[in-house]
Structure formats: C-alpha cells, structure tokens
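Chemist: Sequence first, predicted coordinates after that:
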Amino acid sequence: MAQVLEFRLPDLGEGLTEAEIVRWLVAVGDVVEVDQPVVEVETAKAMVEVPCPYGGVVTARFGEEGTELPVGAPLLTVAVGAAATGTTTGNGSSGGMPSAPAAGTPGTAAESSGNVLVGYGTGAPAARRRRVRPTASAPAARVAPADEPAGAAEARVAADIADDTEQSGPVPVISPLVRRLAREYGLDLRQLSGSGPDGLILRADVEYAMRAAGAAAPAAPAAPAPAAVPGPAPRPPAVPTPTAAPVPAAPAAERIPLRGVRGTMADKLSRSRSEIPDATCWVDADATELLAARAAMNAAGGPKISLIALLARICVAALARHPELNATVDTAAREIVRLRDVHIGFAAQTGRGLVVPVVKDAHRRSAESLTGEFARLTEAAREGRLSPAELTGGTFTLNNYGVFGVDGSTPIINHPEAAMLGVGRIVPKPWVHQGELAVRQVVQLSLTFDHRVCDGGTAGGFLRYVADCVEQPAILLRSL
C-alpha cells in the first residue's frame, strides 16, 4: 500500500532547539533513498546534513533557505510504498522504491487489485520509457480554487487517483504535486511515460510536457483589418515626453540576523561580560629561542610541529602549576569547580563567524599529537564540518590574534571558562639580550582571567611562567 510520510526536523543533540535551513539537497519530485541527506542546516553549534529515514519521492518541502525551524517541525513529506512481497526497514518505512513487475505477468502484484500501490506500479518497460509530447488538443487547464480547504484537496486528489484507476489502471504517479500540475495545465498523465524508476512520472516529466505543449500551441489568428472609410486622414497619436524613471532610495541601514553560530557566540560573549568580573595582565617575551627550538624539531624529520601546538603544550604545563585557572564558577552553588582534565579551545575565524574548536585531553598529548589535532579541527571549522561535541567542553582557551597582524588584545573570556591566553604577532624588535642591545623576535602575551577564581598574584605567576617557557623552552623539560 502507498502512504505519504512526514519527516520532521530531528533532535540534533546538545540541547539544540532550532536550526536554520542553509541549503536544500533535494527538490520536490526527486527520488530519495533511505538515509540520503536531504537538507543542510545550521544549528547554534555547527552545520550538519540531515538524512531522511524514508525512501520514495519527495512530495513537499517546508521552509525556504534561510528559514529557522524548531525541532519537531515538518521538513518534508515522502511518498513511499512497496508491493505485497516487499520488505520494510525497522522504522516502518520502505527500504527503497519498489520495482513494479511487468503488466500481465502471472502471479504479480499487477493482477491483485488489493495489493497494488494506487497510482504506481504499472509503468512502461524500460525499453519503452520516453516523454510523450502532449497534443494541441489537450483539454483546458483546471485550476484549483485558492481558498480550497485542506480536506477538500485530499479528497480531490483521491478522486483523481480513483478515476485514473477506473479508466485504464493506476497511473504511475505517487506525488500529489505532479497530479496537481498536470490537472492545472490540462495534461493527461496516461499519455506520459515517466523517467523515474519503473516508469514513475516525476515533476520534471510534467514540466517537460508543459513546455512542449506551449511550443506546439498554434499562434492566435490576427484580427482582420477594419475596412477603409473615406474621410480626413487621422491625426497621428501624440508621443509622450519621456521622463526619468524614479531611482529607488538606498536603504539607510542593513540588518543582519544574529542567529546560528554567530548568534550563539553573541549570546556567550554577552553573558561572559555580564557575569564574569574579568581582568587582564600582559608581558612582552623574547620568542627567539622558541622559534629556534621549533626549527630544530622540524629539521629532525617527521611531521612538522606548529607554533600553536608548542604554545598549547606550554599552557598545559602552566595550568599544572596554577590549577586555579583551569576552573569554572558554579554561581548557583557559589562554588569554584577546579577541573582535572585540560581541554584547550582555540579561536578560529571562519566565513560563518568566530568558532572555538576544542582539543580534548590536551594534557595527555605530545606536541606532535597537538599539531595534528589543531590542523584537523581548523580544516573542519573552515568547511563547517565541526560537530557540536568538538565545539563544547573547553576548560581553557588559547587565542592567537597575532595572525591578524596585531600585537595585543583584551579578549572576552569564553564562558564558562576562567581564563584565556592571548598571543600577539612575533616581530623583530630591539631587545636587551645578555646585557647587550640586539634585534630579537618579540611577542606580547596577555592573560584575561576571572577575578573570582584567583587574584592578580596567581594570574601574574601563570603568565610569567608561560613567558619564561617561551624565552627558554628547556624549562618545559622539568614538567615532561
């Protein structure tokens, strides 16, 4: 038997309650398979493709691109069906489109009036599938009234299907939209052979027939010229003076919705500013030795080590000495919660806005492992493939704003964390080295911290340790 199943926006996890339609991957009339992605949506955490659990023909879509839908709202409807001997999947939907047996084959579903999918199953054999051009004598279009109630529409479609079945057997159509288009343009579906599976008539077949009918329609005869009447010559019509078309005024401002990833970041930053009493301290450090150590590592062979991976390794060592900064504040219980594991987030700028991927278990990773994970998460962020789990759970954030060519910043803490280390650009500057003035590679480091979890002495000690490791990487050997 045939039925039209409604697929609703599923729960995408992480407490998400809505998603924005970014791009439809299927159109009405398309044949979809079980678990085929049908729409790309953007949640507050990531951009994901949503698969459909049904196999069949898409009969309707709900929502245009850019529309926000709540979880549980209808996404699309799919017409599915199977012969009496067909199988279904565990969720009750058809495991795919049924194969219609050839008409007249003994013992097939085509002979069992009670087991045939109404409106499907009698398509022409593959050798005879073609699009038939409608004749110019097609009946006039029958347009459904605009104010027709929903119940009347279903009844009318059912009547059309029954009428088709009584006249010449079921027509190979299961999409109500295809039937409506054919009815409005006066097309006889029995004259069409579909291009879909087993001769199924799709929307594209009807649209092709509509265009063909328009091209074949005869031109209206020209009206006969009126007989000449003696009299004075008619006065030529006055030619209106052309006037300049009014130029529409440009909008005074552009409004950009704060939703999706950008909206989530706006909410978190606003909450951080309103809840966290933050403070910032900074220091300049000579990074010449750190760059030399990195160059020596990469010259030794093996995967290249990134600078941000070395900085993350330094942060792990600093947090082990100052665990107050690897914490969060439980405002309801009025408690500081110190965390054992270190999950380092890092700010990544993408075309969809600022995101903060999280390197999980950074305290258990080597510099080589950290390099690989930073590279993987950065690529996924640029392509919009980060999962919600990869964007949550951070305990400390590393912000390398030096890539933008700036020296310093006072960043906003990534709520509900307690601190963020900012790293400026590394540039050659005059520096006193071993009692003499020299040109060294200098970087500015800044630490923004939650003043509730520690005082300035602890924050200053953390930042000083980071600067010492940048200037003398051998200090890290004490903590390895």
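Modeler: Received it, and whenever you're ready, just let me know what you need. Numbering: from 1, shown residues only.

Chemist: drop to CA atoms for contacts and neighbour counts, all remaining ones
Modeler: Fine.

Chemist: got the buried residues for stretch 441-461?
Modeler: If you call a residue buried by 16 or more other Cα atoms under 10 Å, then stretch 441-461 has these buried ones: 441-451, 453-454, 458-460.

Chemist: And for stretch 472-480?
Modeler: Residues of stretch 472-480 classed as buried: Gln472, Pro473, Ile475, Leu476 (neighbour count, 16+ other Cα under 10 Å).

Chemist: so which of these would you say is closest to Ala295?
Modeler: Pro473 (12.6 Å; Cα to Cα).

Chemist: Quick check: the closest one touching Thr288?
Modeler: No. Taking contacts as Cα atoms under 8 Å, Pro473 lies outside contact range of Thr288: 10.2 Å.

Chemist: tell me, what's touching these two both at once?
Modeler: Here Pro473 and Thr288 share no contacting residue, scored by Cα atoms under 8 Å, 6 or more residues apart in numbering.

Chemist: Mind naming the longest strand for this protein?
Modeler: strand 436-450 (DSSP state E).

Chemist: all strands for the stretch 351-480 of the chain, in order.
Modeler: Under the criterion DSSP state E, counting those that start in this stretch, the stretch 351-480 of the chain contains strands at 353-355, 358-359, 396-399, 419-423, 427-433, 436-450.

Chemist: Distance to Val283 for the ones you listed - can I get that in JSON lines?
Modeler: Listed next are those as JSON lines, based on distance: least, Cα to Cα, whole Å:
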{"stretch": "strand 353-355", "distance to Val283": "26"}
{"stretch": "strand 358-359", "distance to Val283": "26"}
{"stretch": "strand 396-399", "distance to Val283": "15"}
{"stretch": "strand 419-423", "distance to Val283": "10"}
{"stretch": "strand 427-433", "distance to Val283": "14"}
{"stretch": "strand 436-450", "distance to Val283": "5"}
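
Chemist: Nearest to Pro172, out of the ones you listed?
Modeler: For the strands of the stretch 351-480 of the chain, the distance to Pro172 is smallest for strand 353-355, at 47.5 Å, taking Cα to Cα.

Chemist: That closest one - contacts with which helices or strands?
Modeler: On a contact count with 3 or more Cα pairs under 8 Å, 6 or more residues apart in numbering; DSSP states H and E, strand 353-355 meets helix 260-275, strand 348-350.

Chemist: hang on, the earlier thing: and the strands of the stretch 351-480 of the chain: which comes nearest Ile276?
Modeler: It's strand 436-450; of the strands of the stretch 351-480 of the chain, that one is closest to Ile276 (Cα to Cα) at 6.1 Å.

Chemist: Structure two is appended below for comparative analysis:
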Amino acid sequence: MAQVLEFKLPDLGEGLTEAEIVRWLVQVGDVVAIDQPVVEVETAKAMVEVPCPYGGVVTARFGEEGTELPVGAPLLTVAVGPAAPGEETEGSGNVLVGYGTGAPPARRRRVRSGEATRFAAAPGGGSGGAGGHAGTRGAAASPVGRTSVAPAVTPVPLIPPAEPSRAAAPNSQVGATAAPTRPDGPVPVISPLVRRLARENGLDLRQLRGSGPDGLILRADVEHALRAATSDGATATEAPAPAAPTPAADVRGTRVPLRGVRGAVADKLSRSRREIPDATCWVDADATELMNARTAMNAAGGPKVSLLALLARICTAALARFPELNSTVDLEAREIVRLDQVHLGFAAQTERGLVVPVVRDAHARDAESLSAEFARLTEAARTGTLTPAQLTGGTFTLNNYGVFGVDGSAPIINHPEAAMLGVGRIVPKPWVHRGELAVRQVVQLSLTFDHRVCDGGTAGGFLRYVADCVEQPAVLLRTL
C-alpha cells in the first residue's frame, strides 16, 4: 500500500525564515522523481528551486503563487510506493535551498513509470490541496536543484505559469479586444516582477498579446493594459456634472511591498545607518597610467584583464597595509574583529534590486584570477545560477558606480563590514601633469568607513595609497 509523505519548506540557511512561492513546477497528480525541483520560491537572498526528497505522485500542494510561507510549513504531499525488503522510502533528506539535494544513495527506491496509476488510486492519492495551473516538469527532469535570480542588465525570459484573474474591477475589459484568450498552458512573461504587477492589479495575462519575441509579455505591455483599464473605467463611470475636487487624502498611488531582495536590502541598509557611525572621504586621481597599463597587459596576449580586476587588486594590497578596514564590530563582546581573509564583494544592480556577489579569498588572487572570477559571477547572475553562499560573507565591498555615469557618491556600508570603496566614472579632465596643464583621465575615489574601527588618519592613508596605485601602478610592485 502506498504511503503519503509530507514535504515541508526546508531550512533556507543564512538566517532566512520565510519564502514566497513564485511558481509551482508540478501539478497534483504528477509523478516526481527523488530530488526533482517542485517549486520556485523567492527568499531575501535569491530566487531558488526547491527539490523534493521523495519520489512518487503529488497528491496535494499547499499555498498559491504569491503566498509567503514560513520555514517548516507544508509544501506538498507525495504518495510513495511500499518499500521492498531492505529498501528505504524516506527520500534523500538533503534539501538545503540553493545547493540542490545531492545524489541519492544507490539503494534508494525510485518510482517506476508503471506505478503512477497505482499511486493515484491509493488512499490520499487524489487531487486534494490546491489545484494546479502551473507549468509542469515530468519525472525525467534533472534531479539537481539550482538557484536562480532575476535577470541582471540583459533580461532573461522566464516562462511562469498562467495566472488566474484576481479581484478584477467590474468595469475592467483589459485585453478583451487586445488578443484572444490563450489556450491552457504557461503564459510567456519576461520576469516574475511583471507577473506580480499583473496579479496585484487583477490583470489576466491570458488576455494579453505580448510585444516581445514570440509574444513574450513585457512590463510595458502590462502597464499599457492597466492604463487602458483605468481610462475605460473612468469613461464608464463619469458623472454628468463636474466632480468636486479630490481631497489630498484620496490621491492614488502604487504600493510596492518591501519583500524578497528589495526587503532584505532595505533591512540591511537601515541597520547599517542605525548601527554604524560612518564617515566618508574622497580624492580625485589621475587614472591615465592605470588605463595605459591595462592596455599594455591586454596587448601582450593571454586572458584579458578588466579594469575592475585591477581596482580589486589595488584594494587587496591596500587592505594588507591597513587591515583595520577589513574588520567587523562585535557589539555584544564590544570587540573589533580584524579578519585574516579578504572576501571582496562588488555591488551589482539587477532588475530585482541590489545584489553583492562575493569573490572568495581575493587577497590570494592575481589580476587575471580576479578578472576571471568577476566574469564568472557576473555571468552566473545573468543566467540565474548564483547561490545564497555567493551573495554573503563579504568583508569589504568595491562599488563601481561609475558605470551609471556619475562622478561620485557617499555609499552606505554593507553591514556588517567596516568600509566600502566607491569608484566614479573615468573621464578626460584638465589636470596639472609634470608642471603643465594637460588633459588626463581622472577618476573620483570615495571611501566610506566605520569610525569605530579606525580614525580619519587610517582611512585617509588607505584612500591615498589606493589613489597612488591608480596614478602609478608600479607602486603595486612592492606587494607582488
């Protein structure tokens, strides 16, 4: 006789206690294999797929898409077949979010294709729980879970499930004439953010025809449909007499929930401002020689070296001379903890918000290795494979806000770190060089630091050393 096992939302790690269901990957009645991803959830760190440690037939799902669940809450139930003598039925048991479940033991029982009918007929094997309207994955899906994040600079099309219309306005005829209703199946939407925008405004995505490739629904499509619905509703309900002036209290606006990555960023930045007495100093530096050095390196052959990698190498050399800035403050013990290793974070703006991937042991890497690691982590963010471990544990952050076309900034420290180096854009400016006025490539460098770990003299010494290395890269030869 088949037995029904309950799979609960597992421990997410990194102190996370809840997650939002973004997309169900299976429906009630589907046959799943051990360690097959069954649901995609969004945590405060990343968007991840959760693998199920049991193999069998899904008998129930708990929670609609958009629902937040605490760790330990039921996700789904699975009917598994009776174990043969000496076999196990409890599944892999390894369900850490973001890292997959690993390979199951060799003797673990898996579901045979011929058993699906028998499981469905077993007690509890009906269609209880939330019905499925999500896209599904068969039992042949890869057993290894993966972590995914929303697309970075280049949006990656995601195919979320079809969304039911929620709380649609009576007068709303959104999409009724824009496109015929789509058949059953997944609706192609560019990102979960667009899908959530439609859900929160009661917009049925099946009524839309996307303007993207192959009918992909873009954010502009959803916003256009919402504006059209607002305009139609206003026309249908327009009063014959002029309406009285609307009080300020009735002014409408859009409410954006502080959840997921955006909520985590808000919490961390607020904590940083509350706990860290920060100060900022800055300096302009002539980066002409650094740019020339990079050009010469890349002209010599071999892997290309990025400008960010050279700046990171300068940072690690500066931290070796000023270790106070590679530290954290233990408030309970009232101690400054100086760290032996440099795990260098670099700020990256994505569609889901600010993320800070971390290069481990940056102090032990040369410019080529740093360049390769930056490229790998950036590509992982774009393809949706960054894990929570790759987004935490930094000891110092490099913030290249020059990519946004700005010269300077006073960044907020990435709690619980002690400092952040900001780099503005490199632009040609008039500069006194060797006693004469010349046009040079100039960059503004800023350092925000925790005044508890050091005084202005130490912070100024660090920043001046960084500027000297930017102006004269040969200074780095002393530490190579």
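Modeler: Noted; the coordinates are in hand. Everything quoted here is computed from the prediction, not taken from an experiment.

Chemist: Pick out the most distant pair among the buried residues of stretch 441-461 of structure 1.
Modeler: Spatial extent of the buried residues of stretch 441-461 of structure 1 (Cα to Cα) is set by the pair Gln441 and Val453 at 33.0 Å.

Chemist: who touches the residue nearest to Pro411 of structure 1 when sequence neighbours are not counted in this structure?
Modeler: Sequence neighbours aside, Thr448 is the residue nearest to Pro411 of structure 1 in space, at 6.7 Å (criterion: Cα to Cα, 6 or more residues apart in numbering). Neighbouring residues of Thr448 of structure 1 by Cα under 8 Å, 6+ apart: Asp278, Ala279, Thr280, Cys281, Thr410, Pro411, Ile412, Ile413, Ala419, Met420, Leu421, Gly422.

Chemist: Distance to Leu258 of structure 1 for these - can I get that in a markdown table?
Modeler: A markdown table is the format used below for the contacts of Thr448 of structure 1 (distance: Cα to Cα, whole Å):
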| residue | distance to Leu258 of structure 1 |
| --- | --- |
| Asp278 | 25 |
| Ala279 | 27 |
| Thr280 | 28 |
| Cys281 | 31 |
| Thr410 | 23 |
| Pro411 | 20 |
| Ile412 | 18 |
| Ile413 | 20 |
| Ala419 | 26 |
| Met420 | 24 |
| Leu421 | 27 |
| Gly422 | 26 |
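
Chemist: got a winner among those for most neighbours?
Modeler: Neighbour tally across these (other Cα atoms under 10 Å): the maximum, 30 neighbours, falls on Ala419.

Chemist: which ones are touching the nearest residue to that residue once chain neighbours are set aside?
Modeler: Leaving aside its sequence neighbours, Ala419 of structure 1 sits nearest to Phe449 (Cα to Cα, 6+ apart; 4.2 Å). For Phe449 of structure 1, the contact set (Cα under 8 Å, 6+ apart) comprises Asp278, Ala279, Thr280, Leu325, Ile413, Ala418, Ala419, Met420, Ala459.

Chemist: Would you point out the most distant pair within those?
Modeler: Spatially, the most separated pair among those is Ile413 and Ala459, at 14.0 Å (Cα to Cα).

Chemist: follow-up on the earlier one: how close does the residue nearest to Ala419 of structure 1 get to Gly457 of structure 1?
Modeler: For Phe449 of structure 1, the distance to Gly457 of structure 1 (Cα to Cα, to the nearest Å) stands at 12 Å.

Chemist: And for Asp160 of structure 1?
Modeler: Taken as Cα to Cα, the span from Asp160 of structure 1 to Gly457 of structure 1 is 81 Å.

Chemist: and if you look at Ile426 of structure 1?
Modeler: 26 Å.

Chemist: again with Leu311 of structure 1
Modeler: Look at Leu311 of structure 1 and Gly457 of structure 1: by Cα to Cα, they are 22 Å apart.

Chemist: One more: Val329 of structure 1?
Modeler: To Gly457 of structure 1, Val329 of structure 1 is 19 Å away according to Cα to Cα.

Chemist: Could you do Asp330 of structure 1 as well?
Modeler: Asp330 of structure 1 sits 23 Å away from Gly457 of structure 1, going by Cα to Cα.

Chemist: again, but for Ala438 of structure 1
Modeler: 31 Å.

Chemist: what do you get for Ala348 of structure 1?
Modeler: To Gly457 of structure 1, Ala348 of structure 1 is 30 Å away according to Cα to Cα.

Chemist: Same check on Thr397 of structure 1?
Modeler: Separation of Thr397 of structure 1 from Gly457 of structure 1 (Cα to Cα): 20 Å.

Chemist: Leu421 of structure 1 too?
Modeler: Taking Cα to Cα, one finds Leu421 of structure 1 at 16 Å from Gly457 of structure 1.

Chemist: Then Val22 of structure 1?
Modeler: Distance, Val22 of structure 1 to Gly457 of structure 1, using Cα to Cα: 48 Å.

Chemist: again with Cys281 of structure 1
Modeler: Distance check for Cys281 of structure 1 against Gly457 of structure 1: by Cα to Cα, it reads 11 Å.

Chemist: how far apart are the helix or strand that contains Val57 of structure 1 and its match in structure 2?
Modeler: Using DSSP states H and E, Val57 of structure 1 sits within strand 56-61. Here strand 56-61 of structure 1, set against structure 2 after superposition, deviates by a mean of 1.6 Å using mean Cα distance after the TM-score superposition for structure 1.

Chemist: which of the residues in the very next helix or strand once past that strand are buried?
Modeler: Tracing the chain past strand 56-61 of structure 1, the next element assigned as helix or strand by DSSP H and E is strand 68-70. Neighbour-count burial for strand 68-70 of structure 1, with 16+ other Cα under 10 Å as criterion, is recorded at Glu68, Leu69.
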